[in-house]
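K.L.:
okay, sequence plus prediction incoming.
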Amino acid sequence: MFAAAWTASPQLPSEGFTPNWSREGFWRQSLRQVVRLTAGGERVRVRFSNAYGNSPVRIASGSVGGSVGRAGSVRLTFGGAAEGEIPARGELVSDAVQLAVEAGESVVAALYFDTATGPATFHAQAFATSYRGDGCLLGGEGYTESSESWYFLSAVETDSGRTDGIALFGDSITDGFGSTPGADRRWSDALASRTGRAVLNAGIGGNLLLNDSAWYGERGVRRFGRDVLQLAGVDTVVVLLGLNDIGFSETDAQPTYKPAPVVSAGEVIAGYRELIRQAGELAVIGATLLPFGGSDHWGERAAKVSHEVNEWVRCSGEFDGVVDLNRVMADPGDSDRLHPAYDFGDQLHPNDEGYGVMADAVVPCL
């Protein structure tokens, strides 16, 4: 049985705050992307998303191989053919290929597009480097440009047969903002290394629980089905989402922080209840929102709403389990602020050490 070993949540093509190729797409170009798996196996298959494309995307050829320094890549096929087509607003799954991989190993997915793709469904903040170059470069040489986003690639699955995968559902904190780029130090990476289980990152930087954003993805209550419930081999989801709903309206500094309606604790709680309802038999662990005092999301109203939301998460009994990240990550001298040792520098996002502390905190809840 195949189960997800790596995922990235698809987003609408946009300029966002990270330079990327999503609006221009690809034409007569190759794309090389590197992802770190959290489960091993003897066979691999790859999922590609065109969720936000208005026309099909043709993959002329593709390959998947082991990490840099390890010999061997395998050509991908699609229904037995060397080329494939990702339907408009749909997805394409490759045939399974023989490729032995281990948990924690990186794999390289390479694609060649011989016709124009149009704007590319992508994941804006990869905190890993992707490469492109002119012509068919599946042999590995000739890539001349780089980007910190993933394109069309939405999942890598292995024949691990495991059914105990963990999905982390959230915003930029789950996505890994503040972690060292290229080092795989997100809290999903840390949790995978501590548990030995597949941990699937379903975070989108800037994502909102209750409202769609042209920059930061569809609302959490809408994308939950695609980005969590459709993942193969998952039995648990950790929800850490809602901070942007509360904090975006506190600042006018970022034009991308729109829409930014003022929301109540009751509205955020209703959003959590909707996720719990959709989850069905999945175990849902609720995480309290991290301290964010002093950040651009902070204000008197945001403080009040976040306190009320966190108290509900702790005490309602509606989640299958609770991890109190707010208390674990707080400054001992000011519980509204992120611990200085765990702060990336914006009083909002953890650093590598902080993400490790978050992973340690959730392990007893699993």
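P.N.:
Sure, I can see it. From a predicted model like this one, the values you see are computed outputs, not experimental measurements.

K.L.:
C-alpha only now, for contacts and for neighbours.
P.N.:
Will do.

K.L.:
which stretches of the stretch 51-200 of the chain form strands?
P.N.:
All strands of the stretch 51-200 of the chain, identified by DSSP state E, counting those that start in this stretch, fall at 57-59, 61-65, 73-75, 84-86, 91-93, 97-101, 106-113, 122-123, 130-134, 145-147, 150-151, 153-158, 165-170, 199-203.

K.L.:
what residues does the fifth one touch?
P.N.:
Contacts of strand 91-93 from elsewhere in the structure, counted by Cα atoms under 8 Å, 6 or more residues apart in numbering, are 45-51, 78, 84-86.

K.L.:
please redo it, this time with the cut-off set to 7 Å
P.N.:
The contact list for strand 91-93 (Cα atoms under 7 Å, 6 or more residues apart in numbering) reads 46-51, 85-86.

K.L.:
assumed Trp312 was part of a helix.
P.N.:
Yes. Secondary structure of Trp312 (DSSP: H, G, I helix; E, B strand; the rest coil): part of a helix.

K.L.:
follow-up on the earlier one: need the strands of the stretch 51-200 of the chain in CSV (columns: mean neighbour count and distance to Ala214).
P.N.:
Listed next are the strands of the stretch 51-200 of the chain as CSV, based on neighbours: other Cα atoms under 10 Å; distance: least, Cα to Cα, whole Å:
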stretch, mean neighbour count, distance to Ala214
strand 57-59, 21, 22
strand 61-65, 23, 30
strand 73-75, 17, 35
strand 84-86, 20, 22
strand 91-93, 19, 21
strand 97-101, 18, 36
strand 106-113, 23, 26
strand 122-123, 28, 13
strand 130-134, 20, 23
strand 145-147, 16, 20
strand 150-151, 29, 17
strand 153-158, 25, 19
strand 165-170, 25, 17
strand 199-203, 28, 16
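
K.L.:
check it against this one:
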Amino acid sequence: MGTHGSDLRVRLSHAFGTTPLRLTGAAVGISTGGASVRPGTVRTLTMETAYRADGDHRAEVNVDAFVQESSSWYFLEGVDVAAKPAGGKRDAVVAFGDSLTDGAASTPGADHRYPDPLSHRLSAEGRQRPVLNAGIRGNRVLSDSACFGEKATTRFRHDVLDQTPVGTVIVLEGTDDILMGETAANACTSTNRRVTTAELIEGHHALIRAAHARGITVIGATLPPGKGLESGTPAETRAALNQWIRTSGAYETAVDFDRVLADPLNPEQLLPAYAGKDGLHPNDAGYRAMADAVNLDAL
């Protein structure tokens, strides 16, 4: 996402499967609404909202067969666009995080996650750079999960370091550790043990060290407020982690999503104009505000 080029390659993976996966193919076409496709535009491939059907319907242009719909991109490992880096530099930007990066509560299919308007800002200012969205809903810094993927400190290598040609990563991680606590790798439910600020900081340090070893600039993002983080230990942990991100100097610089999105009259809640329906994730305007808060000169 977030770049232009002459060729497109979609990479699929079955890394976490336990039985053989048989793919008969995939197709992409220009939508005329939902899963209905404009005749003559069908090409092999698929992206964005997934419409699934039993049997082989790759050349199908009618909507009737596609009775299953999902916002998850099953088996998708990455999308590569053939484009020449500006000046031969490592100029790609990776937005690394959880559902706040993945764009939960934004308008489906509209590309209103914060990395999308960030990419548009760069293009509008003549700084065309690839922007990669490496957000996974429910992802945590410290705990693997059968539902929410490998922990950030594990997947950082694949999702950031092994991408080409990355120059900057924006890290927005920790909200789900605070909300859900520690979870066994083969489970989806949380335990009673809450993670500590010190543990989260050490996890962030691990990400910073890994990026610096590859010469990648790392920008730390503060955690926004929201439902479940308003009081008690969750609120205290979020505040302490945010203060460390802002002031420790461990990150080259910080982008303060907390202060951008918080309601000045109630700083432990999202500003109503930026709040999605669940009270935890921003709406489209909130994601736009996040993108606008990023200092482009720091990338």
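P.N.:
Thanks, I have it. What you are looking at is a predicted structure, and each value in this text was computed from that prediction instead of being measured.

K.L.:
can you give me the TM-score here?
P.N.:
Their TM-score after superposition, calculated using TM-score structural alignment, normalised by the length of structure 2, is reported as 0.84; 275 aligned residues with a Cα RMSD of 2.4 Å.

K.L.:
Serialize the strands of the stretch 51-200 of structure 1 to TSV and add fields for distance to Val238 of structure 1.
P.N.:
Output for those, formatted as TSV (distance: least, Cα to Cα, whole Å):
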stretch	distance to Val238 of structure 1
strand 57-59	33
strand 61-65	30
strand 73-75	34
strand 84-86	30
strand 91-93	25
strand 97-101	26
strand 106-113	24
strand 122-123	20
strand 130-134	28
strand 145-147	29
strand 150-151	23
strand 153-158	19
strand 165-170	5
strand 199-203	10
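
K.L.:
of all the ones you listed, which one comes closest to Ala302 of structure 1?
P.N.:
For Ala302 of structure 1, the closest of the strands of the stretch 51-200 of structure 1 is strand 165-170, at 18.3 Å, according to Cα to Cα.

K.L.:
equivalent range in structure 2 for that closest one?
P.N.:
Under TM-score structural alignment, strand 165-170 of structure 1 corresponds to residues 92-97 of structure 2.

K.L.:
residues contacting the residue sitting nearest the centre point of structure 2?
P.N.:
With distances taken as Cα atoms, centre = their mean, Gly135 lies nearest the centre of structure 2, 1.8 Å away. Going by Cα under 7 Å, 6+ apart, Gly135 of structure 2 touches 95-99, 101-102.

K.L.:
again with Ser172 of structure 1
P.N.:
Residues in contact with Ser172 of structure 1, defined by Cα under 7 Å, 6+ apart, are 203-206.

K.L.:
looks to me like Arg9 of structure 2 is in a helix.
P.N.:
No. Assigned with three-state DSSP, Arg9 of structure 2 falls outside any helix and is strand.

K.L.:
what's the burial count for it?
P.N.:
Here the number of neighbours of Arg9 of structure 2 (other Cα atoms under 10 Å) works out to 11.

K.L.:
ok, now the one 3 residues further on?
P.N.:
Leu12 of structure 2 is surrounded by 14 other residues when neighbours are defined as other Cα under 10 Å.

K.L.:
trace Asp116 of structure 2 over to structure 1, please.
P.N.:
Per TM-score structural alignment, Asp116 of structure 2 is aligned with Asp189.

K.L.:
distance of that match from Ala232 of structure 1?
P.N.:
According to Cα to Cα, to the nearest Å, Asp189 of structure 1 and Ala232 of structure 1 sit 19 Å apart.

K.L.:
give me the more crowded residue out of the two.
P.N.:
Asp189 (23 against 18).
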